[in-house]
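Novice: how would this look folded up:
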Amino acid sequence: MKLDAAVEKLAALAQASRLSIFRLLVAKGPDGMAAGEIAERLKIAPNALSFHLKGLSSAGLLKCWQEGRFVYYAPDFKAMNGLLAYLTEHCCEGSAKNDAACAPAKTCKEC
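Specialist: Coordinates of the predicted model:
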């Protein structure tokens, strides 16, 4: 991942509602969630939710698709893991110890 792409993704997450949306969708998994259900769960007005979903989608962090009259959103786990890999790429290089401090706490089954 290039620096500009990482900055774009981090900027999209650097807002309370967007971070809440992304975390909710990560917890839901690859099946995603309808926009209306996201709004209901997080108590976000539909017009504000649309704005935030667009920001996350434009940054490449969400996938969306339509089923009937519903639009579903799910995290792009490949993009999420790419960002995490970018952030931790050089973790502990300067450390004399090679311990578990740099290992991720949990890995995504979907990725």
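Novice: Every contact and neighbour count from this point should use C-alpha atoms.
Specialist: Fine.
Novice: Confirm residue 73 sits in a strand?
Specialist: Yes: using DSSP: H, G, I helix; E, B strand; the rest coil, the assignment for residue 73 is a strand.
Novice: Let's compare: structure for the following, please.
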Amino acid sequence: METQNAVGGLAALAHPGRLEVFRLLVKAGDAGLAAGEIARLTGSLPNTLSTNLGILAGAGLVASRREGRSIIYTAGYDRMRELLAFLMEDCCAGNAAICAPLAEVASRACGAEGRSC
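Specialist: Down below sits the predicted model:
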């Protein structure tokens, strides 16, 4: 991943409302959530939510699909993995003990509720 692409992704997440929406969508999994449900769960106003979703989508961190009259939003897992990999690429200067807590967090998250990562 190019540095400029990483900066774009990090900038999109560098806002409390957008970060909350993104984390909610990550938890929702592939099923995603309808825009109205996201607004209800986050307490966002529709226009604010629309702006935040647009910024996250522009960074590749959110995707959408139409289901009937609803628009369903999902986390952009590929982009998220690319961003995490970029951040960890040079991690630890070869000292695995520094990054070991991150592996533990990932293991707990992936093992939760039978999810696979």
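Novice: What segments of the second structure are helices?
Specialist: Secondary structure of the second structure by DSSP state H: the helices cover 3-13, 16-28, 35-42, 46-58, 77-88, 96-111.
Novice: Looking at the ones you listed, which is nearest to residue 67 of the second structure?
Specialist: helix 35-42 (11.4 Å; Cα to Cα).
Novice: With the first structure overlaid, how far apart is that closest one on average?
Specialist: Helix 35-42 of the second structure, aligned to the first structure and superposed, deviates on average by 0.4 Å (mean Cα distance after the TM-score superposition for the first structure).
Novice: can you tell me what part of the first structure that helix aligns to?
Specialist: Aligned using TM-score structural alignment, helix 35-42 of the second structure spans residues 35-42 in the first structure.
Novice: starting at the chain centroid, how far to that stretch?
Specialist: 16 Å (Cα atoms, centre = their mean, to the nearest Å).
Novice: one step back: pipe the helices of the second structure into TSV and attach distance to residue 71 of the second structure and mean neighbour count per row.
Specialist: Conversion of the helices of the second structure to TSV gives the following (distance: least, Cα to Cα, whole Å; neighbours: other Cα atoms under 10 Å):
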stretch	distance to residue 71 of the second structure	mean neighbour count
helix 3-13	21	16
helix 16-28	13	17
helix 35-42	6	15
helix 46-58	11	17
helix 77-88	18	15
helix 96-111	27	12
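Novice: Mind putting the ones you listed into CSV with distance to residue 69 of the second structure?
Specialist: Shown next, in CSV, are the helices of the second structure (distance: least, Cα to Cα, whole Å):
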stretch, distance to residue 69 of the second structure
helix 3-13, 27
helix 16-28, 19
helix 35-42, 11
helix 46-58, 16
helix 77-88, 25
helix 96-111, 32
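Novice: Need the contact partners of stretch 89-107 of the first structure.
Specialist: Stretch 89-107 of the first structure has contacts (Cα atoms under 8 Å, 6 or more residues apart in numbering) with residue 88.
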